[in-house]
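Engineer: Following is a predicted model, sequence given first.
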Amino acid sequence: MGNVLRFLYGKCCRPTTSDESLGPHGVSASTVGVSALARDLFQFEITSQVPEGLSRHVVSSKKAQANWYRKLVEAWRESKPPPRTPEEAARLVIGTLKRHQKADIEGLLTFYGLPLPHTLVELSTVVPTSLPEEVQFELQTLPVDAKAVADGDTITVYVSTADSRESTIVPSNVQLAAVERTRARAAKNYAKADMIHKEIIESGYRVLNLQNEEILARKYRIRLRGIDAPESSMPYGKEAKEELTKIVQGKCLRVLVYGQDRYGRCVGDIYCNKVFAQEAMLKKGCAWHYTAYDQRTALATWEKEARAKRVGLWALSNPEKPWEWRKARRECR
C-alpha cells in the first residue's frame, strides 16, 4: 500500500507499556485513530482478516466487513496524500462506504475512535489579505509547543527578535544577556548560561532551540478574540484544550492583535495554515461565541450550526456559560 501505510503500521504496532490501556482492537489508546486503521488495512492485505471485535460495533456479517476493507484498501492507495488526521480518515471511510448502512459506517468509525459524520465540519480557508482597520499589529510566530496551550481560548506564542517589528524593541539588557549566555555556553559554563537564561525569561523573552539553531524570541500570551471556551475544570474544558492544541501544535501562526485584556494578554484572531482558529473551535462545539465582547455575525452563525448538530459541548444536557461559571466562583470567595 505504500511507505506511508507501512510507517503508520510500524508506529501502531510498537510494544504497549504495562500502564497503557488497550483500545477495542488491541492497540494502546494513544494509537487509536488513523494509525490503527492503517495497521488493520495493512494486516488485511496480508491475511484477508478483519480485526477482532469489530462485529460488536457493526450490524453486517464478516463477509460484508471484508468487502469494506477491500474497498478501503483501494481508496487509501488512491488517496493523494493519504489521510493523516482523524477528520481526513473519517471522510475517506464515509466517502468509500457511502452506499452501506449508516449503522455500519458509524460503528466502524466508533471502533477506530474517528469523528462521526454529523461532527465533521467544513472550514473556510479565506484569510485577510490586508489588515482590518481595528488591528493594532500583526505577529508571525515560531512553531507552537503543545504545552503553550493553557485552555481552549488562550495560548502562549513566541516571535523571533529577528522579525522587523521585534528587532527595534528588544531591551538592551536582553540583547547583552543573550550574548553573554552564548559566551557562557561556548565556554561550557552551563550553570552560568542557565542563570542568564532565567534573567532573559524574567524579561519576557526566551532562547529557543529550533532545528539546532538558537533563536532569541519574545513571549506573547494570546486570548482568542470573540470566543470563550470552557475552563479546564468545567465539563468539556479538557476537550476544548485538546482541540485547540490539535489546531496549533507545531505550527507557525499568524496573529492579528486588536488590543489587550485586563490580564495583559493580546486579544487577537489566529490563522493557522489558512484555517481561522476561532471558526474551527466554534464549529466543533468547543467554545461559545463571546457576545459581550464581539458582535461578529459569522461567529454567531458558527455557534448556531454547532448547537443544531449537538456537537462538542452542545451534546451536554445543560452546558454552562464560562463567564457565568467564573462569576459564580468569584462570588463564592
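Structural biologist: Noted; the coordinates are in hand.
Engineer: Please make it C-alpha for all contacts and neighbour counts, starting now.
Structural biologist: Fine.
Engineer: end-to-end on stretch 142-160?
Structural biologist: 7 Å (Cα to Cα, to the nearest Å).
Engineer: Give me the contact list for that stretch.
Structural biologist: 139-141, 166, 215-224, 227-232, 237-238, 240-245, 248-253, 286-287 (Cα atoms under 8 Å, 6 or more residues apart in numbering).
Engineer: Got another one to weigh against that:
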Amino acid sequence: MELLPIFVFLLVAVIFFAWLFKGKEDRVSPPKPVARPNHPNLKPFQSKTAKPVAQTINGPAYVVDGDTIKIKQTQIRLFGIDAPEMNHPYGKKAKLAMVALCKGQIVRAEITEKDAHGRTVAQCFLPDGRDLSAELVKQGLAIDWPKFSGGVYRDMETPDARKKMWLADARQKGRMHVWEKFEAGQK
C-alpha cells in the first residue's frame, strides 16, 4: 500500500511534464528575418560578368628564363614585361638576375590570366613584397609590355633598355621580320 501513493505521484509528475513540454516548439517564436543593409551599389549576382576569385600559388621558383618561372609544376609567365629570350642579347643575364632574385625565396604568384598561347600569367612577388617584373625592369633586363601591363612598368625602364633589348622592342612594335631575321642567323 505504501507504493500506491508513490506510483500516483510519479504518474502525475510524468503527465504534468509531458503537458508542460508538449508543443514547446510551437510556442517558440519564429526567427526574425535578418535585416539586410540597404546598399544602393549592391547588385544581384550576374554570372555573365562575374570574375573568378584570384588564384595564388606560393613556393620556391625554378627559373626558366628572364620572364618565366615554375612554381609547383605550374609554368608562369611574368605579368606585363618582356625579357630577352635565352639566345638573344642579354637573355642569359636576365635569367641569372631572376635566379639571384628568387634563390632561397618563397615566391607568391597571383594568377591574372591564361594568355593567347595557353600560358599562365601572374604577378609574382618576393616575401618582402617586391614585384619580380618591376625588379627586372629596374635592373635594365626587361622592358614594359604596355599592351599587357597598361604601362605600369614603363617609368621604371632604364634609359638604354629598349636599345639593349631591341628584339623585344621590335616584337612589341609588330616588326616580326627583325625577330625572324635574327632567329634565322642563329641557326
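Structural biologist: Arrived safely. None of these values were measured; they are calculated from a predicted model.
Engineer: Inside helices: which ones of the contacts of stretch 142-160 of the first structure?
Structural biologist: Glu166, Gly237, Lys238, Ala240, Lys241, Glu242, Glu243, Leu244, Thr245, Val248 (DSSP state H).
Engineer: Return a selection command, for use in PyMOL, containing the buried ones of the residues you listed.
Structural biologist: To isolate the buried members of those in PyMOL, using 16 or more other Cα atoms under 10 Å:
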select buried, resi 237+238+240+241+242+243+244+245+248
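Engineer: Reformat the ones in helices among the contacts of stretch 142-160 of the first structure into TSV and put distance to Ala298 of the first structure next to each item.
Structural biologist: Shown next, in TSV, are these (distance: Cα to Cα, whole Å):
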residue	distance to Ala298 of the first structure
Glu166	32
Gly237	23
Lys238	25
Ala240	20
Lys241	22
Glu242	23
Glu243	20
Leu244	19
Thr245	23
Val248	21
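Engineer: which residues of the second structure does stretch 224-243 of the first structure align to?
Structural biologist: Stretch 224-243 of the first structure lines up with residues 78-97 of the second structure when matched by TM-score structural alignment.
Engineer: Over to stretch 110-128 of the first structure?
Structural biologist: Residues of the second structure matching stretch 110-128 of the first structure: none, counting by TM-score structural alignment.
Engineer: how distant is the longest strand anywhere in the second structure from the center of its chain?
Structural biologist: For the second structure, the strand with the greatest residue count under DSSP state E is strand 106-114. Chain-centre distance of strand 106-114 of the second structure: 5 Å, with Cα atoms, centre = their mean, to the nearest Å.
Engineer: what's the mean distance for it versus the first structure?
Structural biologist: Superposed on the first structure, strand 106-114 of the second structure shows a mean distance to its aligned partners of 0.9 Å (mean Cα distance after the TM-score superposition for the first structure).
Engineer: Counting by contacts, list what that strand packs against.
Structural biologist: strand 56-60, strand 120-125 (3 or more Cα pairs under 8 Å, 6 or more residues apart in numbering; DSSP states H and E).
Engineer: Other residues contacting that strand?
Structural biologist: For strand 106-114 of the second structure, with Cα under 8 Å, 6+ apart as the criterion, the contacting residues are 54-61, 71, 79, 120-127.
Engineer: wait, what's in contact with Lys147 of the second structure?
Structural biologist: If you count contacts by Cα under 8 Å, 6+ apart, then Lys147 of the second structure has Gly80 around it.
Engineer: any chance of the helices and strands packed on strand 106-114 of the second structure in CSV, with distance to Ile111 of the second structure and mean neighbour count too?
Structural biologist: What follows is those, written out as CSV (distance: least, Cα to Cα, whole Å; neighbours: other Cα atoms under 10 Å):
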stretch, distance to Ile111 of the second structure, mean neighbour count
strand 56-60, 6, 15
strand 120-125, 4, 21
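Engineer: could those go into TSV alongside distance to Phe7 of the second structure?
Structural biologist: Formatted as TSV, those follow (distance: least, Cα to Cα, whole Å):
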stretch	distance to Phe7 of the second structure
strand 56-60	70
strand 120-125	79
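Engineer: For Val137 of the second structure, find the nearest of the ones you listed.
Structural biologist: strand 120-125 (13.5 Å; Cα to Cα).
Engineer: Specify, as a residue range, where the closest one falls in the first structure.
Structural biologist: Counting by TM-score structural alignment, strand 120-125 of the second structure sits on residues 266-271 of the first structure.
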